[in-house]
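Participant: Got a predicted model here, sequence first, then my questions.
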Amino acid sequence: MSKTCVTAQVIEHSTIVGDVFELVVTAPEIASITRPGQFVHIRLADTLDPLLRRPFSIADCDAAKGTLTIIYRVVGRGTALMTKLRPGDNIDCMGPLGNGFALTGQRPLLVGGGMGLAPLVMLAKAFCSRPATVLMGGRNEQELFWPSIYTSVCQNIHITSDDGSVGHRGFTVDILPELLKQDKFDIIYACGPHAMLKGVAEAAARNGIPCQVSLEEYMACGVGACLSCTCASSSGKRHKVCTDGPVFWAGEVAW
């Protein structure tokens, strides 16, 4: 898979809600070859602390403008430092990394939980001629800011929240069986917490629907050298999520 390491310039950086931010950078060399589901590995250009890069899903990509959009939550020192970036600042950006989604099917269902909805934005846009249905979940109403991002490309959106503050009270997998009865989806894509992915994969298998999952793992190198992001496979071998994934067919993963 082609990848490159570039100095990307920040052109927009804003707060979406609370500790969630949207970062837009110019990286035409990466944007021109990015596919939905791939990610970038970022290091702040002016510091070696923290030393290791951080992986971020690519939420959107504009090849014509040469831009990448990243939606991230502050979870540690690296992302806390990122919040200080301003337009005109530079970051060290490597990508696109990993394998993206297979754009098959005519009636796709996208299932995302929490920040797992970030890589599904670009995927939803890729299905503009055959609009996707989206099932999204989060802890509460504040965490579910996603509908405003998805409505420009998807009209059929279903929402669940753990506390019932918006949409259906419960988890995405609670209403998934009913959705699968209502419509004849021919492929399911999912990204989010492991428990959610397991539930989606099992529901897809019961209904005979092909399913791809995007796994979230800690990564150090992003290129398959350090083995810090391996996961168990159904074949008994270990998958390297950064290079074999992060997108897998659900049947390839040992749940």
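Facilitator: Okay, I see it.

Participant: only C-alpha atoms for contact and neighbour calcs from this point on.
Facilitator: OK.

Participant: Skipping adjacent residues, who's closest to the residue sitting nearest the centre point of the chain in space?
Facilitator: The centroid of the chain falls nearest to residue 119 when counting by CA atoms, centre = their mean (2.5 Å). Nearest residue to residue 119, sequence neighbours excluded (CA to CA, 6 or more residues apart in numbering): residue 59, at 4.8 Å.

Participant: what about versus this one:
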Amino acid sequence: MKYTQGLYPIISKKSIAAEIYDMTIRCPHIAGAAVCGQFVNIKADGFMLRRPISICGIDKEKGTLRIVFEVRGKGTKALSQLSEGQLIDIVAPLGGRGFTLLEKDKKAVIIGGGIGNPPMLPIAEHYGKNAVVISGFRNASAVILQKDFAASGAEVILCTDDGSAGRKGFVTDALAEVLQREKPDIIYACGPSVMLKRIILQAKEAGVKCEVSLEERMGCGVGGCLVCACRTIRDGEEYYAHVCKDGPVFDAEEVLFDD
């Protein structure tokens, strides 16, 4: 895993929902090396541990990365207070394994839950009209990136727990309906573990390849601290992989969830 640490300028920053921020960072070397599904580890002033944030967009020609993150504590609150023109300290691109992108004419179902939606945008942009994007949120105030997903050309299905935007229900309900009408070549998902667990079962029952991006607390982000261990299985044997180094993307059949 090759990565770079440095200070890079924020060229745009805006709030896109309650406590959710969208930043674009100019970092040509990192953007040139990044792949879909990787993440950055950002240092917030006054905090020892960096904050891992998924990559929402990669523009290799412009040399930029886009990140979308939610304020979940004092560290991300400090990051949200940075402004355009300021420098941000990042280590990237991180993640030994990103998403596997098939040929653009293949059929894909792309599923994001809450803040698990941002890393799914580059996948939608890859498949375009051959993708179905299912996004799930708590309520209308938490909805993000729907115009971006629609701009990719994908079919977009919005779900909210309370029905205040889109359709009422869970992403797994929408996935069941999609799988009834067609069999895609691959399913991608990122979000809460309870959501991923159900999606993996649905994909297995439908006989569809599935990849999931796991979210775990991290320290170093490069495999040194061993904080982000997750249970996986390979060749019939259970072992602990590390989300930062061995993932964050895993084949669905490799992932084990604690009951």
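Facilitator: Received the coordinates, thanks. These numbers were taken from a predicted model, which means no experiment stands behind them.

Participant: Could I get the TM-score for this pair?
Facilitator: TM-score for the superposed chains, counting by TM-score structural alignment, normalised by the length of the first structure: 0.95, backed by 251 aligned residues with a CA RMSD of 1.2 Å.

Participant: Remind me which helix or strand the residue nearest to the centre of the first structure belongs to.
Facilitator: Using DSSP states H and E, residue 119 of the first structure sits within helix 118-126.

Participant: List the contacts of the helix or strand just after that helix.
Facilitator: Note on helix 118-126 of the first structure: by DSSP H and E, the next helix or strand toward the C-terminus is strand 133-138. Strand 133-138 of the first structure is contacted from outside by 107-114, 117, 144, 154-162, 171-172, using CA atoms under 8 Å, 6 or more residues apart in numbering.

Participant: cool, stretch 197-209 of the second structure as well?
Facilitator: Contacts of stretch 197-209 of the second structure with the rest of the structure, by CA under 8 Å, 6+ apart, involve 172, 175-176, 179, 183-187, 189, 210, 252-253, 257.

Participant: any chance of the residues you listed in JSON lines, plus secondary structure?
Facilitator: Formatted as JSON lines, those follow (DSSP: H, G, I helix; E, B strand; the rest coil):
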{"residue": "172", "secondary structure": "helix"}
{"residue": "175", "secondary structure": "helix"}
{"residue": "176", "secondary structure": "helix"}
{"residue": "179", "secondary structure": "helix"}
{"residue": "183", "secondary structure": "coil"}
{"residue": "184", "secondary structure": "coil"}
{"residue": "185", "secondary structure": "coil"}
{"residue": "186", "secondary structure": "strand"}
{"residue": "187", "secondary structure": "strand"}
{"residue": "189", "secondary structure": "strand"}
{"residue": "210", "secondary structure": "strand"}
{"residue": "252", "secondary structure": "helix"}
{"residue": "253", "secondary structure": "helix"}
{"residue": "257", "secondary structure": "coil"}
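
Participant: May I see the ChimeraX selection of the buried members of the residues you listed?
Facilitator: Burial among those is assessed by 16 or more other CA atoms under 10 Å; the matching ChimeraX selection reads:
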select :172,175,183,184,186,187,189,210,252,253
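
Participant: just the contacts of stretch 197-209 of the second structure now: which is nearest residue 230 of the second structure?
Facilitator: The shortest approach to residue 230 of the second structure among those belongs to residue 257, at 8.4 Å (CA to CA).

Participant: residue contacts, that closest one?
Facilitator: Each residue near residue 257 of the second structure by CA under 8 Å, 6+ apart is listed here: 193, 197, 231.

Participant: Tell me which residue of the second structure matches up with the residue nearest to residue 119 of the first structure.
Facilitator: Per TM-score structural alignment, the equivalent position to residue 59 of the first structure in the second structure is residue 56.

Participant: Verify the stated contact: its match with residue 122.
Facilitator: Yes - at 6.7 Å, residue 56 of the second structure counts as touching residue 122 under the criterion of CA atoms under 8 Å.

Participant: quick one, which of these two is more surrounded?
Facilitator: Shown here are residue 56 of the second structure and residue 122; by other CA atoms under 10 Å, residue 56 has more neighbours (26 against 21).

Participant: where does that one land in three-state SS?
Facilitator: The local conformation at residue 56 of the second structure, judged by three-state DSSP, is strand.

Participant: picking up where we left off before, mean offset of the helix holding residue 119 of the first structure relative to the second structure (after superposition)
Facilitator: Compared with the second structure after fitting, helix 118-126 of the first structure deviates on average by 1.1 Å (mean CA distance after the TM-score superposition for the first structure).

Participant: what's the mean distance for the longest strand along the first structure versus the second structure?
Facilitator: Ranked by number of residues, the top strand in the first structure under DSSP state E is strand 4-17. Once fitted to the second structure, strand 4-17 of the first structure is off its aligned match by 1.0 Å on average (mean CA distance after the TM-score superposition for the first structure).
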